[in-house]
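Peer 1: Mind folding the following:
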Amino acid sequence: MPFDELNFPDYLNQALSKLGFTDATDIQSKAIPLIKEGKDLLAESQTGTGKTLAFSFPLIERINSLPPKKKKISILGLILVPTRELAIQVKNAFDSYAEFSLRNIKSTTLIGGEDIDGQIRQLRMGLDVLIATPGRIIELIKLGEVRLFELEMLILDEADKMLDLGFADELKDLLSALPKKRQNLLFSATMPKKVQALAEDFLNEAEELRISRDHITGDNIEQRLIEVDANLRRQVLQKLFKEENWKHTIIFVSSKRSAFNLANKLKKAGIQAEDFHGDLSQEERIKVLKRFQNKDFPILIATDIAARGIDISKLSHVINYDLPRSPMDYVHRIGRTGRAGKKGVAISFINPATEAQFKTIEKQAGIKLTKKRVDGFEEITPIEAPKAKGPIKGKRKSKKDKLREAKQNKSS
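Peer 2: I've put the predicted structure just below:
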């Protein structure tokens, strides 16, 4: 649908023009009219489909239509996200959408790992929109620094990830601190039972939007499955990187140590790569992501901290060097590419020990891939049969034999 049909005011059309956006995505064309009508919304939409714009534009339009705030320190819009990286990304996007707003909309991020005193100073100076992680905003609410009595809109983005990270209690505490009269929007890439239960707790007669499960992994992503010996993955990685001329790639691994080690080995092989994981400080994370976004180096090796909330423009490849723990993590990982109508490639490495794990991913994600091998790396070590435990019959004496022998020795 062309954005013109959504009847935005001129200041939002100016932002669309500057950003070069002409057509709304499916979630945008369906969600925006419902949000503008003031309805609560429960929306399931895969990553990279434009959810941030879908909730930001109606919020900006709503704020412009409101009378002046009763208190300078009160908040009009609250956007909750699971990770620091996603908070920063949403903040940057929101500010670009609100660039031509008639009303000066002040926003900030409230996230852990940053100076809480500085955040308190910003709140006291007056803000309109907060983009926050649950832990930090709960902390500031308990300190009496966040005033939500004029809140117009509450938005939960990546709700499934928030619950996966253990924020259920924080969300319940937060919901109890909010005014009852408000509009609620819940966006999630997946809709497990725990997200539906959360929705029932705070949504009021919500409209529901859901994507087809058949398209959960995105039509713009070419998915490939490569069978390779576990000890030769790096060599295959290097071969494909050079032969296929990968431009901008995230490689997912299972641990911080793996990220660090693989990055160092690739550097020794002459391939520029940086590791990205939870041991980095917030300042270091921002610096690495900015350099990667600017294409200062081609490969980012990351743990699942990067599976959500990182929107890298024109990301060409996502590599599952280690398979994710769950099928939904697979969906979120590969969703880093093929975004905003662009094409992308997702490659997963498997071996005999992980093949069954990938079959589970295929079943849950609604896909079926044909495994292939890379020329020169066809040999794969089979899974070793488990070693027998305990005595082997015919070679060691059984307990019965030992007892029988002991009795014989006593009688003799």
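
Peer 1: all contacts plus neighbour counts: C-alpha atoms, from now on.
Peer 2: Will do.

Peer 1: Next, the buried residues of stretch 73-93.
Peer 2: Going by neighbour count (16 or more other Cα atoms under 10 Å), the buried part of stretch 73-93 is 73-91.

Peer 1: Tell me which of those residues fall in strands.
Peer 2: Among the buried residues of stretch 73-93, the members falling in strands (DSSP state E) are 77-80.

Peer 1: Can you report how many residues lie near the residue nearest to F276 when sequence neighbours are not counted?
Peer 2: Distance criterion Cα to Cα, 6 or more residues apart in numbering; nearest residue to F276, sequence neighbours excluded, is A302 at 4.7 Å. If you count neighbours by other Cα atoms under 10 Å, A302 ends up with 24.

Peer 1: List the contacts of the nearest residue to R210 once chain neighbours are set aside.
Peer 2: Of all residues beyond its chain neighbours, the one nearest R210 is E44 (4.6 Å), with distances taken as Cα to Cα, 6+ apart. Contacts for E44 were tallied using Cα atoms under 8 Å, 6 or more residues apart in numbering; they are 187-191, 209-211.

Peer 1: would you turn these into JSON lines with distance to A159?
Peer 2: Output for the contacts of E44, formatted as JSON lines (distance: Cα to Cα, whole Å):
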{"residue": "F187", "distance to A159": "6"}
{"residue": "S188", "distance to A159": "5"}
{"residue": "A189", "distance to A159": "8"}
{"residue": "T190", "distance to A159": "9"}
{"residue": "M191", "distance to A159": "9"}
{"residue": "L209", "distance to A159": "15"}
{"residue": "R210", "distance to A159": "14"}
{"residue": "I211", "distance to A159": "16"}
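
Peer 1: Pick out whichever of those sits closest to Q364.
Peer 2: Closest to Q364 out of these is T190 (11.4 Å), distances taken as Cα to Cα.

Peer 1: pretty sure the closest one contacts L42?
Peer 2: No. Applying Cα atoms under 8 Å, one finds T190 not in contact with L42, separated by 11.2 Å.

Peer 1: Let's compare: structure for the following, please.
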Amino acid sequence: MTSEVLFAGLGLAEPLLRAVSDAGYTHPTPIQAQAIPLVLSGGDLLATAQTGTGKTAGFTLPVLHRLNTTQPARQPAAGRPRCLILTPTRELAAQVEESVRTYGKHVPLTSLVMFGGVNINPQIAALRRRVDILVATPGRLLDHVGQKTLDLSGIEILVLDEADRMLDMGFIRDIRKILALLPAKRQNLLFSATFSDEIRELADGLLDNPGRVDVARRNTASELVQQSVHLIGQKQKRELLAHLVKKHDWRQVLVFTRTKHGANRLAEYLGKQGIPSAAIHGNKSQNARIRALTDFKEGTLPVLVATDIAARGLDIDQLPQVVNFELPNVPEDYVHRIGRTGRAGSAGAAVSLVDGEELKLLGAIERLIKRPIERVTIDDFVPAPISDSAPPAPAHRQQPPRGNRGPRPGQGALQERNRGQARNGARPAQRGNGRAAPQHKKNG
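Peer 2: Below is the predicted model:
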């Protein structure tokens, strides 16, 4: 059984085992127990696993081992990394590089993270020094290639993390450009939460006789996540959420909305109710997103409101509470959402606020997870009259196309400001269309 396996039995070097012990771990997760020996053997790997299964350590630990115990294929030089780890979003890139530093603190290897939405000059300065492991989003990586500040000719190991999300976000062309720049002889590791036809096609062209690791998707039958549904009118959802946070004294809750504007309005409403909250999404600056995430992790910010793409890759240990303020349109995204809680043996709860128009979505989710979700009523919740509680433009009105209603005062200026942010690299690309600064716009 995996539970009987110890990190000490996986073949990792002593400095890495010491770092693992420093982090408080002795037993690997299933994907770590299976993936680490395969990566150490030097072969290619195709792994199907979600965030929350421990996959990051599953590749960072053996990559650190191989780089530390083998001679470089080329003479080390400034700006010529030996390992490239590609991720779809800024947040995931930052967390992967943090993992590299955590587990590599006792070995003489260096790392660098790069993504768009921030000043490129500090990254250029860092590339003037030796970098062994580079963690990057595709667009900003190609920026550096174009400016000739980065040399990819020394790459010995390539990792594609959350490859399915990279394809969803329109990065396939960028990935192909990057692959063409790499040495033909290298080790390739591909991680994906799903195994679609597109991922299979990518894997077939990238991997050479790969080992396979397939870890069952978390929370499809997890007993650690207590799932419940509150049937409530859309206009009363925000009141109920504030009531639940105060009643249960929730100190750390991740709330999902469908839209960026809905996330902003909900965070603003909760703040007015005396509940410190922040929204994270593609229109927020990178510094604002990092600050909000840091405060949330440290417990000084009790509520973080996020869209699905912004939350992808968030790795928060022992998160106790997830709330679906609105159900996702894709049932699998529900599984991703509630997978933020109930990790590493800790109990967690996922609450969904569902109005009448979302009942079909709820049915699709229950069919996917193959069990009904308990309906719960709150006896002590008395909503204010609709006329007093409803905002001028409630969150559910963001779902239909904008053509269904007239513009609000100042909306044109807001849209132009958002377009300006997009041009400056503040939001992720959904398609691969030509733009003035395509790389920055794609960087999650």
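
Peer 1: ok, back up a step: if we only consider the ones in strands among the buried residues of stretch 73-93 of structure 1, which is nearest to F55 of structure 1?
Peer 2: For these, the nearest to F55 of structure 1 is I79 (9.3 Å; Cα to Cα).

Peer 1: which residues in structure 2 does stretch 230-244 of structure 1 align to?
Peer 2: Using TM-score structural alignment, stretch 230-244 of structure 1 lines up with residues 234-248 of structure 2.

Peer 1: make that stretch 152-170 of structure 1, sorry
Peer 2: Counting by TM-score structural alignment, stretch 152-170 of structure 1 falls onto residues 156-174 of structure 2.

Peer 1: what's the counterpart of the residue nearest to R210 of structure 1 in structure 2?
Peer 2: Checking TM-score structural alignment: E44 of structure 1 goes with T48.

Peer 1: What are the buried residues along stretch 24-40 of structure 2?
Peer 2: Per 16+ other Cα under 10 Å, stretch 24-40 of structure 2 contains these buried residues: 27-40.

Peer 1: okay if I get those residues as TSV plus distance to Q321 of structure 2 and secondary structure?
Peer 2: Listed next are the buried residues of stretch 24-40 of structure 2 as TSV, based on distance: Cα to Cα, whole Å; DSSP: H, G, I helix; E, B strand; the rest coil:
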residue	distance to Q321 of structure 2	secondary structure
H27	25	coil
P28	25	coil
T29	22	coil
P30	24	helix
I31	25	helix
Q32	26	helix
A33	28	helix
Q34	30	helix
A35	30	helix
I36	31	helix
P37	34	helix
L38	35	helix
V39	34	helix
L40	36	helix
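
Peer 1: Go ahead and confirm K106 of structure 1 touches V129.
Peer 2: Yes. Counting by Cα under 8 Å, K106 of structure 1 does reach V129; the two are 6.4 Å apart.

Peer 1: quick one: which of the two has more around it?
Peer 2: Neighbour count, other Cα under 10 Å: between K106 of structure 1 and V129, V129 has more, with 24 against 14.

Peer 1: how about that one, what does it touch?
Peer 2: 75-79, 105-108.

Peer 1: Among those residues, which one lies nearest to R336 of structure 1?
Peer 2: Nearest to R336 of structure 1 out of the contacts of V129 of structure 1 is I79 (Cα to Cα; 21.1 Å).

Peer 1: Residue in structure 2 paired with that closest one?
Peer 2: So, by TM-score structural alignment, I79 of structure 1 is matched to I85.

Peer 1: Any figure for the gap between its match and I157 of structure 2?
Peer 2: Taking Cα to Cα, to the nearest Å as the measure, I85 of structure 2 and I157 of structure 2 are separated by 8 Å.

Peer 1: which residues are in contact with both of these two?
Peer 2: Residues within reach of I85 of structure 2 and of I157 at once, by Cα under 8 Å, 6+ apart: there are none.

Peer 1: The spatially most central residue of structure 1 in helix, strand or coil?
Peer 2: In structure 1, the residue lying closest to the centroid (Cα atoms, centre = their mean) is R308, at 1.5 Å. Classification of R308 of structure 1 using DSSP: H, G, I helix; E, B strand; the rest coil returns coil.

Peer 1: re the thing from before, I'd like to know which of the contacts of E44 of structure 1 are buried.
Peer 2: The neighbour-count test (16+ other Cα under 10 Å) marks 187-191 as buried among the contacts of E44 of structure 1.

Peer 1: Could you name the specific helix or strand carrying V195 of structure 1?
Peer 2: helix 193-202 (DSSP states H and E).

Peer 1: Likewise for D143 of structure 2?
Peer 2: helix 138-146.

Peer 1: same deal with I367 of structure 1?
Peer 2: Using DSSP H and E, I367 of structure 1 falls outside every helix and strand.

Peer 1: can you pull out the strands in structure 1?
Peer 2: 41-44, 77-80, 107-110, 129-132, 153-156, 183-188, 207-210, 221-227, 249-252, 273-276, 299-302, 317-320, 344-350, 371-372.
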